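Enquirer: based on what follows, work out the 3D shape:
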Amino acid sequence: MNKRIFKTGSIAAFALAVGISQPVMAQESAFFDPMDRIHPVWAENGMVSAQERLAAEIGRDILAKGGNAVDAGVAVAFALAVTLPRAGNIGGGGFMLIHDAKTGQTHAIDYREMAPQGASRDMFLNAAGDADSDRSLYSGAASGVPGTVAGMKLALENYGSMEWAEVIAPAIRLAEEGITVTPELADSIEAEREHLEKFRSTAAVFFKEGGEAYRPGDRLVQADLAKTLKKIAAEGPDGFYKGEVAEAIAKAVQEAGGVITPEDMAAYKPILREPVRGTYRSYEVVSMPPPSSGGVHLIQILNALEGYPIGALGQNSGETIHLMAEAMKLAYADRSEYLGDPDFVDVPVEALTSKDYAAEMRRKISADFATPSVMIKPAGLAPYESDQTTHFSVVDKDGNAVSNTYTINLNYGSGLVAAGTGVLMNNEMDDFSAKPGVPNAFGLVGGDANAIAPGKRPLSSMTPTMVLKDGKVWLVTGSPGGARIITTVLQVIMNMIDHGMNVAEASTAPRVHHQWLPDELRVEEGISIDTVRVLQAKGHAVALKEAMGSTQSIMRDPETGSVYGASDPRRPDAATVGY
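Expert: Presented below is the predicted three-dimensional model:
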């Protein structure tokens, strides 16, 4: 059996830390020697898994005080705005899935950013008619109207049990008293120095006097953000979407070349949507509907792969990866044509997620040869992202659950902090198709369905997901990763269902990704050289690249109620904590 040790500094460091000398990632078998198993975090009652430890512990403490999963989730979301500024936010937006154990219902909240009324289809095209990525990423025009504050209020009001001010209080304390700068935080700020120093208001937050960098162990105080959070705690969403905060945001955005107005801020509304649902080998999969493409294509790919004996073929075998890649290509081609904001375009969700359509996909897949992407076109159906997103999962003692993915798009969003507010603005307008057929920052190609329009929500790859067994939550998961979010979540689910991994093993295993264009099969370190050769022989252009995703996952035993969780080792500050 071939084995391959991960390189130091990637997943190897994690593997060595937990005592795994040679994780089995060979093409022949999915078998893990019992002595080599990676063990998840265990808790008897509730659990929080998040990309930053302080925020995770705040959520855990809310659960221990008697709060439910939604109370904890809202507290984590506000805390991450302080402790993980490159992705956690109140200046962005996202999606939340909520499972109510008492009723058995799962709800989806869309609090994605919206294009301001002054936005126009060609606003990011230059004089030559070409897409201008600097304007769509690093100017005031890059920002959509933020949705996080309104989304959290809707969640707490409808499904929580604690007071609004109570769940925001920990975030206010962290912003006011300061947080200890970790090596990860210091590195991320320094890596984005050029963009953060572009705006004086931003540099004043993330650098010391004279531009000196914060170093690990320093204390980062965010006084303006604390003041804004206090207004939100006292006045509800009106403290953010109306009055001085809204006016300051609009002023900052307009001075940086954008078009958000106080009226745009006041008009923002989150939306309750019906989740997308599918089944995979007797499990129910529930995920986010459009304007997220995540749930649709997760279920679409699972449906296609359900027709193959994936477990028998082996975890990360050449045959398994080939079939996964071919199904991924077909789904991402469909994404380019059919997915957009359902309030503006007719998205064929039922068609794309049907078992019949999956059978059609399988008829296009050869077991022996990779189909060149140039030969794949979106299917003939009826007419109708970012690395630095972050995800957290929560399960409480009663089996209620939250799966939440939110973002400001790229690291530190547009780089613009609205002066006096501490609010770091998103650059989500880049997730629209600035010009049909031209890739965005993640290489994703879009069409007319995702064209810019006033009041429209940009298409996303965010995939907050729950897997149910006999009507009860079994797995809560999600990830950042831009275009690779969908395939990252896919592989966690398949690793657990098809290959019998526990949640920690499923989170650690090497990942692969294909998004149709560019025509390359991206793999992480840890895929055996034998497997790579099998894939190349089938015609795949295999590209070894950096790690993908940062899953935060919780598995709940429906029989005992015990919870088992794991934070992805690909991000050093992540933590899973329970009580």
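
Enquirer: only C-alpha atoms from now on, for both contacts and neighbour counts.
Expert: Fine.

Enquirer: neighbours of Ala367, how many?
Expert: 13 (other CA atoms under 10 Å).

Enquirer: oh, I was asking about Gly104
Expert: Residues near Gly104, counting by other CA under 10 Å: 12.

Enquirer: quick one: the nearest residue to it once chain neighbours are set aside from Thr83, how far?
Expert: Once flanking residues are discounted, Gly104 sits nearest to Gly471: 6.7 Å by CA to CA, 6 or more residues apart in numbering. When distance is defined by CA to CA, to the nearest Å, Gly471 is 35 Å away from Thr83.

Enquirer: let's see this one next, to set against the first:
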Amino acid sequence: MTLLLAGCASSEIDQVLPGGVFKGAVVADEPLAARAAMEMLAKGGSAADAAVAAYFTLAVTYPSAASLGGGGVCLVADWDRGEVFALDFVAPKSSATDAYRATAVPANVRGMAALHARYGYLDWRTLLAPAEQIARFGEPLTRASAAAYAAGGNALLAQSEAKGIFASRGSLPVEGQSLPQSDLADVLAELRLNGAGTMYKGQLAERLVKAFGEAGGSLARQDLQNFSPNWQTVTGVQYGNDRIYVTPPPAGGGLVAGQMWQMLADGKRYARADKGEKLHLLAESARLAFAGRARWLADDGTNIQPADLLSKKAAAANMANYSPSASGGAGNADNGAPRQSAAPASTGVVAMDYLGGAVACSFTAYQPFGTGWAAPGTGILVAPSPEPRDRNPLSLGGIMIFNPQVRSMKFLAAGGEGAQAATAMINVAAAAVIGQNRLDKQVGRPRVHHGGGDTVYIESAAGDEAVAALTGRGHSVSTVKSLGRVNAIHCPPGYPVDPEKSLCWAVSDPRGFGLAAFPD
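Expert: Next up is the predicted model:
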């Protein structure tokens, strides 16, 4: 008998199913997206089906991070083959150079089509139907959607097209208000009926090029025709009987998370540390990981060998001068203070199906609500062109802990909210997996982040004792309200090795208003 817990930050209620058969779970930052994904699992869909349905719903309900104009990455556990693959659909720059604002090539739709083509069970049309219905008829805005509009929606007021969609009543939408988006519904209907190809080579492609130009953006027909998602095999690194898998570049968040994990696991440092040193370890491993990222960024990332960076040898070298009682000093890369007030520009979705297949995806609009401008007649928010040092996929990434020999999934997570997403994932993963603690208690636990400068950031809820543990070791500490968003699923015994004894937790981050959902 399988137990599943779903943490729902929007209602602050946790539920435990005392019995029944596990049919999967999904976690997303916006409840309507989680609900749509849950419906796919209930129909017998795969984790990939759930992730696709969640994404297209997010494109309607959470466009600050998941517009059809953006891009993303996914990690996928292939249960049949006992392997993990990464899907890269990071939006490239447009080749057009004569535009008022450089824009990204819309990549999410083709990325989701690639995911569905390889791992989907259900019909494509079924997956897009919930998103189209919400866009067509409206649905009361959830607290998650309303919070994003309140935090960053002013970006939508500069252009009459976007303002007409999102502030037609004279102000930005609030919780409970219905927000039909007829133009976006028409685009979703076209994608549902004709497939993703119409956005890249069909009639919709022609409309997009024209509409992006009218929005002052840069998009050429060949940009759409030439874009193709990229599949990579992820080898992972050993952890006990399991392997740790992280999203490879260009999604830099995966490598940062993976290097942090290896440093914490090296010599069982994290497992043996007391409460104060655990915070110190998280800060030091983040500092060193971001320093490493700065080095491979300086090399344009062209010679990155993830296996080398994630090796035990690399972890031991990174921690060679580690002191449990003293800070290693300032890092050589400074990602600045974690953003606190802006709407999210990235979001994560995790899903697992009844067979043990799993998907962890991160999506981004590169900045909240992209450029804030909508392509006329499409309802699509145009995403800005990604830049190496600013608007980029470096914060994207996911993590999985999987035993490929026995096809057993133990942990998966995806993060959002900028550079701190990677450190947030490891704060949670280390406490839950290495520390062998309940996931629902760890996702809400106060976090620490070191972006590579001379300041360690810690959530104010951690309290004076935690701050003292860091300052006493020589860290310069600044308290902040919130550090990142993490959505995660954890099956401590592994799933589905013994479904009768498995226990799986699915938890949304209480710092937001998302939902962890499961089919009845």
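
Enquirer: which residue packs closest to Asn89 of structure 1, ignoring adjacent ones?
Expert: Ala81 (4.1 Å).

Enquirer: hang on, the one you found packs against Gly93?
Expert: No: when contacts are counted by CA atoms under 8 Å, Ala81 of structure 1 is not listed as touching Gly93 (11.4 Å).

Enquirer: more neighbours: which of those two?
Expert: Gly93 (30 against 23).

Enquirer: mind telling me what that one corresponds to in structure 2?
Expert: Under the alignment (TM-score structural alignment), Gly93 of structure 1 maps onto Gly71 of structure 2.

Enquirer: same check on Glu337 of structure 1?
Expert: Per TM-score structural alignment, Glu337 of structure 1 is aligned with Arg295.

Enquirer: confirm that its match sits in a helix.
Expert: Yes: membership of Arg295 of structure 2 in a helix is supported by DSSP: H, G, I helix; E, B strand; the rest coil.

Enquirer: separation between it and Gly452 of structure 2?
Expert: 12 Å.

Enquirer: count of neighbours near Arg118 of structure 2?
Expert: So Arg118 of structure 2, with other CA under 10 Å, has 10 neighbours.

Enquirer: I should have written Ala17 of structure 1 there, sorry.
Expert: The burial count for Ala17 of structure 1: 10, using other CA under 10 Å.

Enquirer: what about the nearest residue to Ala543 of structure 1 once chain neighbours are set aside, distance to Ser293 of structure 1?
Expert: Nearest non-adjacent residue to Ala543 of structure 1, counting by CA to CA, 6+ apart: Arg522, 4.8 Å away. Arg522 of structure 1 sits 20 Å away from Ser293 of structure 1, taking CA to CA as the criterion.

Enquirer: could you do Ala203 of structure 1 as well?
Expert: From Ala203 of structure 1 to Ser293 of structure 1 the distance is 35 Å (CA to CA).

Enquirer: got it, and Gly565 of structure 1?
Expert: Distance from Gly565 of structure 1 to Ser293 of structure 1, by CA to CA: 26 Å.

Enquirer: of Gly471 and Thr83 of structure 1, who's got more company?
Expert: Using other CA under 10 Å as the criterion, Gly471 of structure 1 and Thr83 rank with Thr83 on top: 27 against 13.

Enquirer: assign a three-state SS to the residue nearest to Asn89 of structure 1, would you?
Expert: Ala81 of structure 1 - assigned by three-state DSSP - is helix.

Enquirer: list the contacts for it?
Expert: Residues near Ala81 of structure 1 by CA atoms under 8 Å, 6 or more residues apart in numbering: 87-90, 171.

Enquirer: more neighbours: Arg295 and Gly452 of structure 2, which one.
Expert: Gly452 (27 against 13).

Enquirer: Leu208 of structure 2 contacts Ala374, correct?
Expert: No: counting by CA under 8 Å, Leu208 of structure 2 does not reach Ala374; the two are 10.9 Å apart.

Enquirer: residues in structure 2 aligned with the helix or strand containing Val74 of structure 1?
Expert: Taking DSSP states H and E as the criterion, Val74 of structure 1 maps to helix 69-83. Mapped onto structure 2 using TM-score structural alignment, helix 69-83 of structure 1 covers residues 47-61.
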